[in-house]
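Asks: my questions are about this predicted structure, shown below with the sequence.
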Amino acid sequence: MTVTANIDSSRPVATLINVFTVAPERQHELIALLTRATEETMKHQPGFVCANFHASQDGERVINYAQWESEAHYRAMLANPEARVHMDEAATIAVDVQPRLFHVASHHGKG
């Protein structure tokens, strides 16, 4: 079953938006690491919903937009040593890492 991000202000998920600043020549390397970490570890953690990676056109940023069923699930993942290994490795590639949890305050669609 494929699960995609569902942006909906009535849906109580914890949304992680993590902004990585990276040297342009390492952007692809960081995305490959995050993709591998998600496939091998993150998506098997309790409460994981989905993860999406966005590459800035200038090569200097990677945005991780991920959803967890709750903040407690997200915090449990942070405490997992297997997940920490991937996060620590990403921090060696990125120049700066800025993770923040959000809730959807407002959502607007065309239809």
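Replies: That came in fine, so what should we check first?
Asks: for the rest of this, base every contact and every neighbour count on C-alpha atoms.
Replies: Will do.
Asks: which element is the closest residue to His54 other than its chain neighbours on?
Replies: Spatially, and ignoring its direct neighbours in sequence, His54 is nearest to Ile63 (4.9 Å; C-alpha to C-alpha, 6 or more residues apart in numbering). Using DSSP states H and E, Ile63 maps to strand 61-68.
Asks: that strand packs against which elements?
Replies: The contact analysis (3 or more C-alpha pairs under 8 Å, 6 or more residues apart in numbering; DSSP states H and E) places strand 61-68 against strand 14-21, helix 27-40, strand 48-55.
Asks: ok, second structure coming up, stack it against the first:
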Amino acid sequence: MSLIRPMDPAFPIERQIALEASSVVLVNLFTLDPADEPVFLQAWQDDASFMKRQPGFISTQLHRALGDSPTYLNYAIWESNAHFRAAFTHPEFRASLAAYPSSAVASPHLFQKVAVPGICVA
């Protein structure tokens, strides 16, 4: 992958993974050249297969933007940030990033659910 661009430059993923938290959601926005979609999808599938085998993984889903924009949104749910950190820093996963097309830009960020009375639970 040619570039990781933080959603929040003041608090990039490298700082987020150092925190202790339970039940985290990774949101990752990808942009890429249209010609690179098949390579991107294969690389993402391979990474998702690796992540599914890791302790603490709950689920993932990939979404594609409507229309001609080759923009993808992935979210993955993990039991804890410690589990995500172990998978994200695993040498096998880090090496797999080279399989992404050079046009791919990823913007990963970690989130936790928020309780809003009468609307949603944490």
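Replies: Right, received. Where do you want to start? The structure displayed is predicted, hence computed values, not measured ones.
Asks: how far apart are the strand holding Ile63 of structure 1 and its match in structure 2?
Replies: In the superposition with structure 2, the average deviation recorded for strand 61-68 of structure 1 is 0.9 Å (mean C-alpha distance after the TM-score superposition for structure 1).
Asks: in structure 2, which residue range corresponds to the helix or strand that that strand is followed by?
Replies: Toward the C-terminus, strand 61-68 of structure 1 is succeeded by helix 71-79 as the next helix or strand (DSSP H and E). Taken onto structure 2 by TM-score structural alignment, helix 71-79 of structure 1 occupies residues 81-89 there.
Asks: pull out the buried positions in that stretch.
Replies: Buried residues in stretch 81-89 of structure 2, defined by neighbour count with 16 or more other C-alpha atoms under 10 Å: Asn81, Ala82, His83, Phe84, Arg85, Ala87, Phe88.
Asks: equivalent analysis for stretch 59-69 of structure 2, please.
Replies: For stretch 59-69 of structure 2, by 16+ other C-alpha under 10 Å, it's Thr60, Leu62.
Asks: straight-line length of that stretch, end to end?
Replies: By C-alpha to C-alpha, to the nearest Å, the extent of stretch 59-69 of structure 2 from end to end equals 25 Å.
Asks: ditto for stretch 102-120 of structure 2
Replies: 39 Å.
Asks: what does stretch 53-66 of structure 1 give?
Replies: So stretch 53-66 of structure 1: terminal residues 8 Å apart, C-alpha to C-alpha.
Asks: what's the local residue count around the alignment partner in structure 2 of Val19 of structure 1?
Replies: Superposed on structure 2 with TM-score structural alignment, Val19 of structure 1 falls opposite Leu29. For Leu29 of structure 2, the count of nearby residues is 22 (other C-alpha atoms under 10 Å).
Asks: before we move on, what SS does Arg100 of structure 1 have?
Replies: Recorded secondary structure, Arg100 of structure 1: strand (DSSP: H, G, I helix; E, B strand; the rest coil).
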